[in-house]
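Undergrad: coordinates only, sequence not included:
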């Protein structure tokens, strides 16, 4: 096996052969032993010890300074400059005479390259003498300053003359690679010691291009073509390029890595700019690839207006949109409109849309006003066709590439297509090598832009593919793959992925707008699914409604897919606060499912579960629990206990039980839901966040604040990660944390969370939405607690106005706003107005038959009547409230304790201390039995009972209760909470009374 020559040997032999010296002649003239010459020439030598021998041969070969340094470097020796500095002997110094002037001149070259502008683009200037640049600058060149400065930075590279930098400028045909290269050499060429342009489009002609650079007027390495053979001319030019001189070489239109490897200088100071349609290059090249994109829209507009000044900015913008900001197409369109000046921009755009765009005369360069400064083909279709024809459709990989290209053309142009989605459309998995190889082939041809997670196809490439590739199955397979992909990613609630799918769904729907068939119904349905997942329910509603119409036409009224669409539309109505419409659609879906599947079926159970949620939203917790329990039983029977649907019912059941105050019963289903979600959907999923949120609510109600806070935080973190920081679900988590911070007395934090929630809800839904009103109302309640009644009133009135306009004046949520505003008016001392609002809220409760909520409003009304000194009316309200709460929630519910506490304080006010004590003790007993021992509600009861003891002058007993209450409030609410301050003041009063008593004794 032959051993390849060393780099030094290969370079030495090339230099010797270029001068036509035999080994013997060279040994004789240089006084270097023939054996040494032979070893060097045969490539047997790795390093050279005697640098003098090497310089002696370099003198005879008449090597330039750069060539000599190349030999020294590959032989493991110092450069000429370093050797010259070390030499003291006059005889040795004589060896350097041939290069002394070059060494001196080199510092000037170094300084010139050091002065290359890096932060601004210099003006066009004359290139260095001896340069070979076949193209003039384009007077309409725009929008690429960032690229030009990037290249300047790369080629500067600290101006080290023996470390020539290389850059590949890659992009699809027509994106302006050659134009940028021309602009660069016309603006920056003067900072190099020569610029040499080579066209690599014809591999067979490259040698002549290289040789021409050495002829008269350029490097002048020979006098005429007849002096040397082509090979000798090429060698001389290559030798010159390997000198440490900062020249700039342009390898234009080079797509073959082997050609780059063949012609790239092995060493020396040349900078090399390669333009190519190929995006992927061998890693062994270690050459950075700058991927060139289309023009920014502002640059596109400038280019069009520069060519056709009559165009207004909006007209140029519309044309740029139609042409996808591709520079070649824009150049052609602008020059076309300049020539045909009576063609309006609107007519031109219509012509592009109404015909095969590639066939339009403007994009074929068929007008006299267009002249190419780079002498490239001015036909956009032919530009792409040259690349496409390089596919060998007899080859399996290239055949697959063609199939992938036409399917990519069916997606939204210019938008990212996920790899798994694209390859699924040709029945391949992303991991399969043949699919990846085919995509790589398209990237190499400049027909497809490849990114880390997907690919993009320019809109004109897509039009080209649809014009030249005949595949009648492409559109349908893309639609099927798109539907399947959306269905899969929707299960994970991945908002970012769903957002990417929206534009593709909208595109295929737009293209098939007139089709009335099942595929279109499914596309409209999944478009609605995407919109719903990202929280855009307002847009999801018409999408689902259109899908429903198509399902009813194609499948009929009693089809499973019709029922599924009804359910999804109902969910959207529910999310938007239109509970009546939600209930109607769920009931219609339930009727279809019962007819098709029967009552005991998972599909039917899902609708029952959702109907329970609607009943809960309407304030009917009893019906909600009943429907939820039935759904849960069916799920456990049909799907098993470890299933996400089962977890959802358990989660809902826990929430409904919490709303009824049955905290003890709510513990188990909420725990089970979280455990099942952990096993089925995983710890980071929107459903898990909902379950954690409900569990946090339970913990808050029972007074376990530390655990509640951790759960709220976990839920928020999941929603921000999966659904994004601007999703309504994330806003709901902010709202929940705001309510929690309000309860625990951290008013500033509460204010922050409420504002975040309002900001997101307003941005997502608009101001007139129930969710926005809920957070605004909560903010009003917070301001009421902070005694900022003026602002509180403004926000409460705003929330009420929104709910009345959106939900109607008789909606339960309107009653909540009435109650909120009434409490604020009560704080302002406007008792008559507060009384009227409470009474309006009670009327709404009577209509909805929600006794537990009605009892709360009765309690509040009683408090207002008490403040108005209408004690008999207040007593009736309190007693009615307690009676209703006991009947609906049971004798030992925390809300019963709330009513009893108010009633006891009234009896105390009336002077009936015996009954007051009995009632207040009962309230305390219920609270101690139902919530955690450190719950603030227990502190409230302790303080109320202590107040009675103080009235009856039982100060020692009062002190014990107040100290216990203060300990709870300081621990749970903090020392700065208003309730804590009230208890402190009450304790001070009690202690003062005790001191007075002791003094009297």
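TA: Received the coordinates, thanks. Since the structure is predicted, the reported quantities are computational estimates derived from the model, not experimental observations.
Undergrad: CA only for contacts and neighbour counts going forward, please
TA: Fine.
Undergrad: so where do the helices sit in the stretch 51-200 of the chain?
TA: 51-61, 65-74, 80-86, 90-94, 97-114, 145-156, 177-188 (DSSP state H, counting those that start in this stretch).
Undergrad: Might you report the residue contacts of the residue nearest to the spatial centre of the chain?
TA: The centroid of the chain falls nearest to residue 496 when counting by CA atoms, centre = their mean (5.5 Å). Counting by CA atoms under 8 Å, 6 or more residues apart in numbering, residue 496 touches 722-724.
Undergrad: Against that first model, consider the following:
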């Protein structure tokens, strides 16, 4: 049932009646009356003369008032006084009787119908002139429209469905009223259609045969009649029924069901008893009824006039219909209240909360904002709203809930708040008993009272108003769930809301609520954590900002850990730096600090405060009750903190058992699962505590071995095609490899090092990849030996990393070692000693030729050899030769490998296409651009078909083909293809991938060749800066960028700047690539050109000669770069001679003509 108001401020609805008969009818429809003998239970304000009756009608607390007199003045005075006593009123119904206009413009109005006033006209307020009366009709004189609250209600009633519902409910409550009138059952009975008489408006109510009175002289509307006739009935006066107006509604039905009419009501201080005046005013003002009090209340309070039609406001009116009309008005009033929505400000709720407001509370605004949207009962008017705040123990769930309820108290003062701790059954029972006492529930204090049922029943009544219940620490499933569990005694009301806090997610599931109603609480943000720490310490204890932030990071921004740490530091007068040093010194010190208890007024005394103590107890509990969950917990603690894939957890016990074990860990909030992801997170401090627990028990090493084995089983060797898979495992592989003292030192570990290394290689983290490959190589050599395919594979991949680091010489040396190892493996028992890659090609080709008899013996001897791996080693070795500038030899090797791969793997195998690309690349570097272009086009077409348009290898073919277009002077095509490649590389590889930057550099090169030097300069500067940051200043690709920028500056006639950059580039290339590398020679050539532009012909000629001599030796006489250098040297010699200088060599000798 509805909670009884505590004061007059809790009332929002009032009903005012002008006549006792109206008052009596309304009183019968109260569902509950407060006060002895129906008297006034709440008193009145000083100076208020009104007498009130209070009680409940439906879901509303209602105050009822009876006017001392009829009329506007009495009504206005009573309304003014009521406003002082009941300040929260938002709906005042003036209920009673009225005179009806026979027609409302659309339908007939008959006696017993109900009129609801949408506005009120003071028809007798105006000026009386000799010949007429003029009503005051200015804006100041007219009564205003009803307030928005009432207008919205009237809008509903004006709809067909709203009107129908209102009429049905009015009829229902009328019947209820008639049945309730026990003392006088006939009083509110429908008088009958025969008693409903409407005479023509001009037909006078007077004596028909009475020579003794003045009625006989009455022949017109202005003629008087006698006093006796005025008070007599139509039957007594024998009014002629031939003058009755035929009413269609009365002929269609024998009984009477009230019809509700909404329109304008005329209000005045006179009783309207003239049919002709009635019709005249109705026509002029559009009114449908006449009454006497509405104008007095209308502007004092938000008023709705609800009147039952008891007569037709003519001279034939009588009192026979008044009681029935009063009853229909009262019934309609109750029907209106059934559809009226109580506002949220009308009542002041109870506030029973175990703790005071936490003055040290900081942050959590995002979560609180979400709670303030969900938790107030008004958030869901169709259900009893349920919300869960869940998270790891110590994350601050209770404190968030506590802050939320204080905010709700301030924002929703009408909402009661009840705090119910569920630490144990006794705490729940005590909280419920306290609630029962506050609500004044009957029998709540009796010894044998069923407290839980009584409170549940009381709060389930919507009349209890708006309420929020906080069920805190709902962690114990056995205590809460089941038919006799505490959750079975929670109330349900559409005006109610329940907020749970729990560390046990299984409780959230048992509550059967949508996922969006479960709010997970993680650790605090950095600024929030800093604010919380500042609440417990003095500023001088936090003076070292860096140490303070490191400490918070160490504590993982866990509120309980921060409170615990600040309490210890405050007690010992210790700085954050000193405390951090203690935490980082040894694990045991850290665990000891996390195990110390402290005083906290905002936590329950029954619950232990130390973070580690709570967790260690939980660890042991899980170990005893769910061994698979314990194994999972141990395994996950070896992984990285975030996104541990479910696939890493072994399911040897079956899928169901695995899911149950995961559910146990999630229920304790030791792990959390990402929405839409099949992975888990573990809190940092839980992870540290778990690792410490394993070490203390001597179980860390086997656990690390298990984790490494699982990772090695699940993590594939990284390639672009499976990037989504290995990226998921990479952080966990890195984490599992961080235990050198507890590592298994086996093949699993070596292979995992290699997998992690190749992952970083693909991600362009070359230095870290090299370090990991060296770790893998050392371990694999110890486990398997040097002459083993697994060891060789690691060496090959390490050499590839060295190439990408630009360390070509070291890479070549490692490939030489690889060839020697293959030489030993293939030469074992073979008559031919194979000493190089060229020699390897012949026996391999024989292996592939199925019809070669000689191959049979060799194939038998070579059983077990990984030919694909061997070919990859050969391919990479050839690439190294190309990077070192030995293009001819590299071309020869790549052509041999291409043929071998075609025969062994097929012409469309990705490795075969790589060889085709490599051949084209060596052709391009030799200046054979047309041949290179044709082969690159074949490579691109095949790669698009086999690998797809956005595969990195396909994009490499596009990039190289664009470079060839530029060399062939097809600049626009080159630029367009570079732009397409760039767009795809950005999408596939990312903005900062070296290949993406190469595409940007390619665009700059195309712009340079098109003569757009300023644009080219800007882009080259950007790419140079990015390459220096990502690859380093001495990486070969960075040096290419530096060289290209210098060339652009030279074309812009900024020769001095160009000279400086060329010299810098030359010095670095000589050191990194060697003095005779083709790229070094290109740099020498361009520097010579800049010197010539500067008029320093002697220096230029000398530089050209040195460059030409080395190019002829390295590239050959026919290479385009050699030819270009020879031509430019000749030009320089001519220019020098023009200036009077002498050259050491004649031009004819230069071109071999003398």
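TA: Sure thing, it's come through. What you are looking at is a predicted structure, and each value in this text was computed from that prediction instead of being measured.
Undergrad: coming back round to it: most neighbours of all the contacts of residue 496 of structure 1, which one?
TA: residue 723 (25 neighbours; other CA atoms under 10 Å).
Undergrad: So what's the residue count around residue 676 of structure 2?
TA: 6.
Undergrad: Ok, residue 358 of structure 2 next?
TA: Neighbours of residue 358 of structure 2 (other CA under 10 Å): 14.
Undergrad: do residue 813 of structure 2 as well
TA: Using other CA under 10 Å as the criterion, the residues surrounding residue 813 of structure 2 number 14.
Undergrad: Which position in structure 1 pairs with it?
TA: Here residue 813 of structure 2 is matched to residue 584 in structure 1, going by TM-score structural alignment.
Undergrad: Look up how far residue 475 of structure 2 lies from the residue lying closest to residue 600 of structure 2 once chain neighbours are set aside.
TA: The shortest distance from residue 600 of structure 2 to any non-neighbouring residue, by CA to CA, 6 or more residues apart in numbering, is to residue 609 (7.9 Å). Distance, residue 609 of structure 2 to residue 475 of structure 2, by CA to CA, to the nearest Å: 16 Å.
Undergrad: ditto for residue 669 of structure 2
TA: Counting by CA to CA, the gap from residue 669 of structure 2 to residue 475 of structure 2 is 11 Å.
Undergrad: which neighbours do these two share?
TA: 503-504.
Undergrad: rewinding a little: is the residue nearest to residue 600 of structure 2 in a helix, a strand, or coil?
TA: Following DSSP: H, G, I helix; E, B strand; the rest coil, we place residue 609 of structure 2 in the coil state.
Undergrad: That one -> structure 1?
TA: Counting by TM-score structural alignment, residue 609 of structure 2 lines up with residue 378 in structure 1.
Undergrad: list the contacts for that match?
TA: Counted by CA under 8 Å, 6+ apart, residue 378 of structure 1 has contacts 328, 332, 363-365, 372.
Undergrad: Give me the three-state assignment for residue 927 of structure 2.
TA: Three-state call for residue 927 of structure 2 (three-state DSSP): coil.
Undergrad: unless I'm mixing things up, residue 746 of structure 2 is touching residue 783, no?
TA: Yes - at 6.5 Å, residue 746 of structure 2 counts as touching residue 783 under the criterion of CA atoms under 8 Å.
Undergrad: what packs against the lengthiest helix in structure 1?
TA: Looking across structure 1 with DSSP state H, the single longest helix is helix 978-1000. Judged by 3 or more CA pairs under 8 Å, 6 or more residues apart in numbering; DSSP states H and E, helix 978-1000 of structure 1 is in contact with helix 955-972.
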